[in-house]
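Trainee: Just a sequence and a predicted model for now, questions to come.
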Amino acid sequence: MIAPNLKRKLSGVTSTIVQLIPLQRANGVKIVAMGPGLPDFLPKIGWRALPGLWFKPKTRPFRIWHARRNNEMIAGVILRHILRMKLRLLFTSAAQRDHKPFTKWLIRRMNAVIATSAKSGSYLRVPHTVIMHGVDTDMFHPPVTDEDTFAASGLPGKYLVGCSGRIRHSKGTDLFVDAMVNLLPRYPEWTAVMTGRTTAENKGFEQALRDKIAKAGLQDRLLFLGEVPDVKLWYRRMSLYVAPSRQEGFGLTPLEAMASQTAVVTSDAGAYAEMVDRASGMVVPAGDAPALEEAIERYLADPAKCEEAGSAGLAHVRENFPLQNEAAKILTVYERLFASTDRPVS
């Protein structure tokens, strides 16, 4: 199996590949990555190895090219349909929108398709298998040491609410800031943080939010932390995690927070509504500022609810979303492809 990563910048797709491949190989799956921007520890092949794809492997009649982006589907179509290499093509789709005609054409050239959620699958017009992303429950875990406590942060108050991700309109950072500006004066035991990078084109967006925070006099209790060395630590320090996105592809952060035993409030963007159950937190319509603020306030007003939801979320993630489950389900698709006749999904 080959997992191409034809994008140099780090993305959610890259993170998925980096996390899954070592686990798949540990379970006996012969899979390598290919492309730029990958860590040195990851097994991978270069472009010079491509001529070998004209020959079938020792134990299988062909190899599987597992694409997750359009350009990777294009490369797969060229390798298989034009260069006639011994490949079968698999595509994982996370998009939650109607695909453009060319993308639909590419998808119809695939031998199998995976959707990362039922919502993303609803936009596909071909047979597919729904396999939701999982989370590494060893990497993301509940508080263990004193360093995992809110007190170790040195921030004022007793409880922490936060959100993580790039600072931009689509992530709903402004919705979070607006809710905190309204709520924090009424709940003095709480402090709020935002972790994540601000790109150059969003510096003005961030500055406008900083100005709003300063005008409210909340500079010490509503903070931009930027890119932190270890976001996992901050999940453990939070009592409540908020994912206020207006748009998402999939969105792993609520799973990471729940695996850290942290209560969650999310929008219904991406796959959030499919991953958060009623006991673990609350889901509100994307972009609905009053609903988001109301949901957050329920937890700020009663920190005991955070503990209850955090415990429920931890159990929910460990049962339904361990990364091992995702790897095992993908393996069933690989095996089904190896056993199938040579036909595209259309």
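Mentor: Cool, the structure landed.

Trainee: hey, let's count contacts and neighbours off CA atoms from now on
Mentor: Fine.

Trainee: Just to be sure, R88 is in a helix?
Mentor: No: using DSSP: H, G, I helix; E, B strand; the rest coil, the assignment for R88 is strand, not a helix.

Trainee: Verify the stated contact: it with V77.
Mentor: No: counting by C-alpha atoms under 8 Å, R88 does not reach V77; the two are 9.5 Å apart.

Trainee: Give me the more crowded residue out of the two.
Mentor: Per other C-alpha atoms under 10 Å, whichever of R88 and V77 has more neighbours is R88, with 27 against 22.

Trainee: take a look at this one as well, against the first:
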Amino acid sequence: MSVQHMSAAELINTDVEKKSLFPLNMWYVAALSSELKDKPLARTILNHQIVFFRTSDGEVSALEDRCCHRALPLSLGTIENNGIRCGYHGLLFNGDGKCIEVPGQGKVPRKALVSTYSICEQNHLIWIWFGDENTQEPTCTPPEYPVHNNPEYLFDGDVYHYEAPYQLIHDNLLDLSHLGYVHLYTIGGNAKLHMTAETKVESDEKMVRVVRHMPDSVPPPTYTAAYPFKGKIDRWQEILFKISHLEIWTGAVDAGSDSLDNPNRDGFHMKGFHGITPETETTCHYLWTMSTNPKHDPEETAKKVIEQTRLTFDEDKVVIEAQYKNMQNFKNRTMLDIHVDVAPNRARRIIESQLT
């Protein structure tokens, strides 16, 4: 069977030999800007152990998390004005990975270097470049996410660590039919409506787009807590998948008050950014933010939306990690596909096509 025509279930259950474990020559989400303050941040990404730090001038650097002297993780050290100091013998490294001071020794050895990574901070996100052996320098800029800089929206977020492969989170986010079952008390709503909602899926070699409209529905708890709807609502869910991240725009207007095809529609908006970054083959980081457009009492309303979002993602985490654990318990069992798996299948094919 050709790999390009495999379903998600078949891809999960098939070992395919590839030169690379993850897509390369692209930017991945490394951290939220808010994570980098006065302490180093240790994070393993694509099996690379990396330390991130911000110096007093606001610049962010990323180095291999290993002192070249006696191999202590640099993330156990301290940040100074011009670099990061190892917590074992005090070697000081600048953002270029060069040792600029050895305490008690006038001359710094030429080989006192650690590997560096190309990073870019924009839109309150920190991106890191991973290239193949022939493409170590970035060949493009990271994706833009201007929502974080839009004054009409307030946002916050968090970072989760998953004991599960990153593509299981892709599957979850591309198939919002699960909302009525997993998120009954937050963003869920009528389960039957979610399963039968008309879904449009389009894709190319780099992206998958999903659009679902649910007119004349009962607003779920998160929506009523955040927005003064008059009664039933016309609800939308629009998902854009890219290998490095997903953008999910959900929301609603009072039923019949605006067209769901209007890109500037009014009502309650939740614009989610979902950076799904592999840690290893079996673990990953989930870096998310939620932006919303409160009309009344903005700060308090945004706080409610973030709290409800966090509860929702907590629920997803329980399900996905339990799913993967059971997949390991039943390794020789196959899985089938149903009608809601169209978008996840296409996303998996895109990733498979990038493994060279």
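Mentor: On my side now, so go ahead. Everything numeric in this text was worked out from a predicted model, so none of it was measured.

Trainee: What does the TM-score come to for these two?
Mentor: After superposition, the two chains reach a TM-score (TM-score structural alignment, normalised by the length of structure 1) of 0.28; 159 aligned residues with a C-alpha RMSD of 6.5 Å.

Trainee: looking at this, L287 of structure 2 is in a strand?
Mentor: Yes: under the criterion used here (three-state DSSP), L287 of structure 2 sits inside a strand.

Trainee: count of neighbours near it?
Mentor: There are 21 residues near L287 of structure 2, going by other C-alpha under 10 Å.

Trainee: for it, what are its contacts?
Mentor: V29, A31, L32, G157, D158, V159, Y160, H274, G275, I276, T277 (C-alpha atoms under 8 Å, 6 or more residues apart in numbering).

Trainee: mind running it again at 7 Å?
Mentor: Residues in contact with L287 of structure 2 (C-alpha atoms under 7 Å, 6 or more residues apart in numbering) are D158, V159, Y160, H274, G275, I276.

Trainee: Count the residues that sit near the closest residue to the last one other than its chain neighbours.
Mentor: Take I276 of structure 2 and drop its neighbours on the chain: the residue closest to it by C-alpha to C-alpha, 6 or more residues apart in numbering is Y286, 4.9 Å away. For Y286 of structure 2, the neighbour count with other C-alpha under 10 Å is 23.

Trainee: sorry, back to before: secondary structure and neighbour count added to the contacts of L287 of structure 2, as a markdown table?
Mentor: Converted to a markdown table, the contacts of L287 of structure 2 look like this (DSSP: H, G, I helix; E, B strand; the rest coil; neighbours: other C-alpha atoms under 10 Å):
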| residue | secondary structure | neighbour count |
| --- | --- | --- |
| D158 | strand | 15 |
| V159 | strand | 16 |
| Y160 | strand | 14 |
| H274 | strand | 23 |
| G275 | strand | 26 |
| I276 | strand | 27 |
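
Trainee: Which of the residues you listed sits closest to A322 of structure 2?
Mentor: Each of the contacts of L287 of structure 2 was scored against A322 of structure 2 by C-alpha to C-alpha, and Y160 proved nearest at 15.4 Å.

Trainee: was I right about the closest one contacting Y286?
Mentor: Yes: with contact defined as C-alpha atoms under 7 Å, Y160 of structure 2 counts as touching Y286 (5.0 Å).

Trainee: ok, the closest residue to V342 of structure 2 other than its chain neighbours to E238 of structure 2 distance?
Mentor: Nearest residue to V342 of structure 2, sequence neighbours excluded (C-alpha to C-alpha, 6+ apart): V201, at 7.6 Å. Look at V201 of structure 2 and E238 of structure 2: by C-alpha to C-alpha, to the nearest Å, they are 10 Å apart.

Trainee: Compare those two (neighbour count), which wins?
Mentor: Per other C-alpha under 10 Å, whichever of V201 of structure 2 and E238 has more neighbours is E238, with 19 against 13.

Trainee: What helix or strand is that one located in?
Mentor: strand 233-241 (DSSP states H and E).

Trainee: sec struct for F52 of structure 2, please.
Mentor: For F52 of structure 2, the secondary structure call by three-state DSSP comes out as strand.

Trainee: which residues touch it?
Mentor: For F52 of structure 2, the contact set (C-alpha under 7 Å, 6+ apart) comprises P40, L41, A42, V60, S61, A62, L63.

Trainee: Quick one: which of those residues is the most crowded by neighbours?
Mentor: L63 leads the contacts of F52 of structure 2 on contacts (other C-alpha under 10 Å) with 26 neighbours.

Trainee: Many thanks, I have nothing further to ask.
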